[in-house]
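# Make a model of this:
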Amino acid sequence: MTKTLLLVEDTPSLSLMYKTVLGKAGYEVDCAFTAAEARRRFDAARHHIVLLDMMLPDGNGSDILTWIKAQAPETRVIVITANGSIKVAVEAMRMGASDFLVKPFDELRLKSAVAHAQPGPIPLVGREVPEEVDRSAPPGFIGDSQEMRDIYQTIHLIGRSTATVFITGESGTGKEVCAQAIHDLSTRSDKPFVPLNCGAIPQHLLESEVFGHLKGSFTGAIADKEGAAVAAHGGTLFLDEICEMDLNLQTKLLRFIQSSTVQPVGATRARSVDVRIICATNRDPAAEVAAGRFREDLFYRLHVVPLHLPPLRDRDNDVNLIGEEMLRRYAAEEGKRFERLSEEVQGLFRQMVWRGNVRQLLNVLRNVVVLHDGLEVTPDMLPPDIGARKVAAAEPDLDQPLEGRAAFSGMVGRSLAEVERAFIEATIAECNGSIPRAARMLEISPSTLYRKREAWERAERAERSEAV
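All right, here's what the predicted structure looks like:
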């Protein structure tokens, strides 16, 4: 086990704090405060582990990282970035860093990153990784669209890290599959992956499910329960539908993340745990924060590496790749002969909205396989209402006189831009602030709504500045 490491941090107080924490953990720490000093110290000792701040007074941390990997490819480099510099961190991972820390981070996070960076087999990174390998589909994923290949690349890059990941996407897009893939690609893959759906557990039982309880701590507690956080010790805790969590429990979750300790219901002492947290939601977390339903400080603690999964309708021909692969699997399970989708069915699938995304597609295929047989799925085998789910939206009756259409009466006299904004904001409000849900209702991409809202906010700020 490597006990001597190089710490490159230009802030003396932070350098002293990191050195103290690592010293108590049994490590010897060489400290450097500049890029030039880092080069001299590394040249002299060739440390196996380097903690590298990306912002240095006399140089860029990326240059030091590149230089270290060229001198000693086996050295594990853990980069340190400021909050909001995730793109820098991900690029550092692409260049060969083994992990990254986002300031501020706690003692356990620091010690965990160093422990996981101990010498061993080093995965191919940076330029050594062929582009097609870098973007290969992780286990559980099917699809070859550009949108998904970008997702695959990100999963491969952040899998090696222990940073918190926040996955967003509509229901049925594969958020748990994504979390499992990140865990399987991490150094924690031999430890537990513990999923917990915050929206499927009654609020009064959720604290016990997450943190555990002692026997007799409340009515019905007939035995001790360790809770999901303890069960995931050393591995990954996946909190699905995190925005469904009660505000009081969010406070306790924040304390858990900050201290890396859990206190079961009814217990007087806390215990330390080492888990990587991955969370997911089908809501817009920023909108939940703005509405007061999600703590802002918790959001920034969890939103370290954001990852958005696109809806099935935005994934080009992936719907048919998934469809034929799962069709063959279901046929094998049911003893049927199905091998492919007909061209007519493939065309129909590409046109559909798929409000339930992959989950809806799988339900349709299972229905077909159970009720029919043959080599090819034809349109007459599909559920009766499947043709009504195309992308094309119902259009207003333009033959009706304008003055007879009461729904439009309040819009006459307003600009098209005003009408568009009013309609979009009303739709988002109807969806309780969920932009993904509003996007599904409007049958457009969530990114389109985000861009429009950002443009409106910029325009309002500009108007206020001019008024001042």
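# CA only for contacts and neighbour counts going forward, please
Will do.
# gap between the two ends of stretch 271-285?
30 Å (Cα to Cα, to the nearest Å).
# OK, contacts around residue 88?
residue 81 (Cα atoms under 8 Å, 6 or more residues apart in numbering).
# tell me the secondary structure for it?
helix (DSSP: H, G, I helix; E, B strand; the rest coil).
# repeat for residue 39
Per three-state DSSP, residue 39 ends up helix.
# State the number of residues packed around residue 437.
23 (other Cα atoms under 10 Å).
# Oh, that last question was meant for residue 137, not what I typed.
20.
# ok, it - contacts?
Residue 137 neighbours (Cα under 8 Å, 6+ apart): 143, 144, 149, 152.
# so the third one touches residue 138, yeah?
Read it as residue 149. No: counting by Cα atoms under 8 Å, no contact exists between residue 149 and residue 138, whose distance comes to 10.1 Å.
# Nearest to residue 270 among the contacts of residue 137?
Relative to residue 270, the closest of the contacts of residue 137 is residue 152; by Cα to Cα it sits at 37.6 Å.
# for comparison, sequence B:
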Amino acid sequence: MKPKVLLIEDSTSLALLYKQYVKDEPYDLFHVETGRDAKAFIERNMPELVILDLKLPDMDGEEILDWIVEKQLNTSVIVATAHGSVDVAVQLLQKGAKDFLEKPIKSDRLKTSINLHLQRTKLENLVEDIENKFDRHRFRGFIGSSIVMQGLYKIIDSVAPTSASVFIIGESGTGKEVCANAIHKESRRADKPFVAINCGAIPKDLMESEIFGHVKGAFTGATTDRKGAASQADGGTLFLDELCEMDLEMQKKLLRFLQTGTFTPLGASKEQKVDVRIICATNRDPLQEVEEGRFREDLYYRVHVVPIEMPPLRERGNDIVVLAKHFLQQYAIEDEKQFRTIAKDAEAQLKRYQWPGNVRQLQNIIRNIVVLNDDSKLQVAHLPAQFSQNRSEPKRTSVAPVKSQTINETPVDVPPTSSLENSVDALTNHAHETVPDAQNVVIRPMWQIEREAIQQAIEFCDGNVINAAVLLELSPSTVYRKKQAWEAEDEQSYVQ
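Sure, this is the predicted structure:
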């Protein structure tokens, strides 16, 4: 069955023109002239895409967009108007529109926009079907079914039954302790203790006592014998969080314990032997810590048997909304508030935000909203000010953003934006430039051009590598592989 595209346009002549534009395309274009007919058609047929004129005879087209967003209908909206402006376009995109077309709409522009959004919808539905059929939405304390989390769950499944040491790396707030606990719960040690130590929160003078314990009189204030974390975790799992915060002398003692399984409590003369599995974690780059002399190289290779990298929240897609709803409903019940769901435009704001504090930051923000408000639905107005200030600024990693291309030493800016308008216009202008003289042509290596093209596509798709691969007509694995290789090269250059 062909995809359905609904054109809401009060001008019959324009509707006929647009139908002529797409008569050979692999989808069916339907036409209605009023907002009332549009709502009836959408409810009966649920088109994959709606092209919406803002000036309708019976209502403002923006009301149709609000209606679609409010009912959370599974259709994308492209707004078309001759009365638009940049401010109107931004406002409508924030409300949930996927693209903005200004009349008169050209044939190529219309076909490109429709095809792009139909491909994106098809891909999103395919991913959702796969997730619903095969993937887990919750796992040992984790909430989320995104692709990166499914990969994490499978790694935990593989490593948990073994005795291998695990080193968890990730930004603060990504859930490193949740990951360590999940490994413990899935292992054969699940019925034994799980003991967690935060190496960054314990003064270095007390670290040895915290891990290995002490006997009475070992130091001032040691009035009784005390078991350390290693003894408490005997038979189970010892989780050392923020390991790179541990001082070098203590790292030396920890290394011996990991190699022999034995230790001597502080002030004691007799060694003790325990059976514990070690899981470590850090929010730093451990190799950089080794190179700068703050982390022992031999300890690094001892604990870095199975590395696990925790994905930051900004890379988890719709998991952001799922987590936000979970926290919202949890705190609403605890505080006897009315909150039950999140408005569609607020969901969009949550997904655009970069979340430097990751899940912990999301949890705190939702907690704050529930405490200070009492509505049935979380709205954009409830969100902190930084959401409106930084909504469209993607976080840059080690791959530098591409700001312009140089053809005959003339820069052509291609700004990343959720609307296709500026990108298509820039490419159209570029295509009509006068061919430069051969002696003035700037020839650049193909790898540079390839890197810029891939980086621009990723920025255009708001960091979504799969969507970028679709636009580039490449395999997602190819884009991932090249992106990771460039990031590794940049990181190595930075360290040197």
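# quick one on the thing from earlier: out of the contacts of residue 137 of structure 1, which is most surrounded?
residue 152 (23 neighbours).
# Identify the residue spatially nearest to it, adjacent ones excluded.
Closest residue in space to residue 152 of structure 1, ignoring its immediate chain neighbours: residue 135 at 5.1 Å, by Cα to Cα, 6 or more residues apart in numbering.
# Would you map the helices across the stretch 251-400 of structure 1?
Assigned by DSSP state H, counting those that start in this stretch, the stretch 251-400 of structure 1 shows helices spanning 285-290, 296-302, 318-334, 343-351, 357-371.
# how close does residue 159 of structure 2 sit to residue 141 of structure 2?
17 Å.
# These two: which has the busier surroundings?
The neighbour comparison of residue 159 of structure 2 against residue 141 (other Cα under 10 Å) goes to residue 159, with 17 against 10.
# against structure 1, where does stretch 361-374 of structure 2 fall?
Taken onto structure 1 by TM-score structural alignment, stretch 361-374 of structure 2 occupies residues 360-373 there.
# before we move on, what about stretch 91-109 of structure 2?
Going by TM-score structural alignment: stretch 91-109 of structure 2 matches no residues.
# got the contact list for the residue nearest to residue 152 of structure 1?
Residue 135 of structure 1 touches 149, 150, 151, 152, 153, 156, counting by Cα under 8 Å, 6+ apart.
# just the strands in the stretch 351-468 of structure 1 please.
In the stretch 351-468 of structure 1, the strands defined using DSSP state E, counting those that start in this stretch lie at 376-377.
# Helix or strand: which one has the spatially most central residue of structure 1?
When Cα atoms, centre = their mean is applied to structure 1, the residue found nearest the centroid is residue 167 (2.4 Å). Assessed by DSSP states H and E, residue 167 of structure 1 sits inside strand 165-168.
# That strand against structure 2, how far on average?
By mean Cα distance after the TM-score superposition for structure 1, the fitted strand 165-168 of structure 1 averages 0.4 Å away from its aligned residues in structure 2.
# which residues sit against that strand?
So strand 165-168 of structure 1 is contacted by 175, 277-284, 302-309 (Cα under 8 Å, 6+ apart).
# Sitting in strands, which of these do you find?
277, 278, 279, 280, 281, 305, 306, 307, 308 (DSSP state E).
# which one of those is nearest residue 162 of structure 1?
The shortest approach to residue 162 of structure 1 among these belongs to residue 277, at 8.5 Å (Cα to Cα).
# and the closest one, how many neighbours?
Residue 277 of structure 1, neighbours per other Cα under 10 Å, totals 21.
# ok, now which ones touch it?
Residue 277 of structure 1 neighbours (Cα under 8 Å, 6+ apart): 163, 164, 165, 236, 237, 238, 239, 302.
# No more questions from me, cheers.
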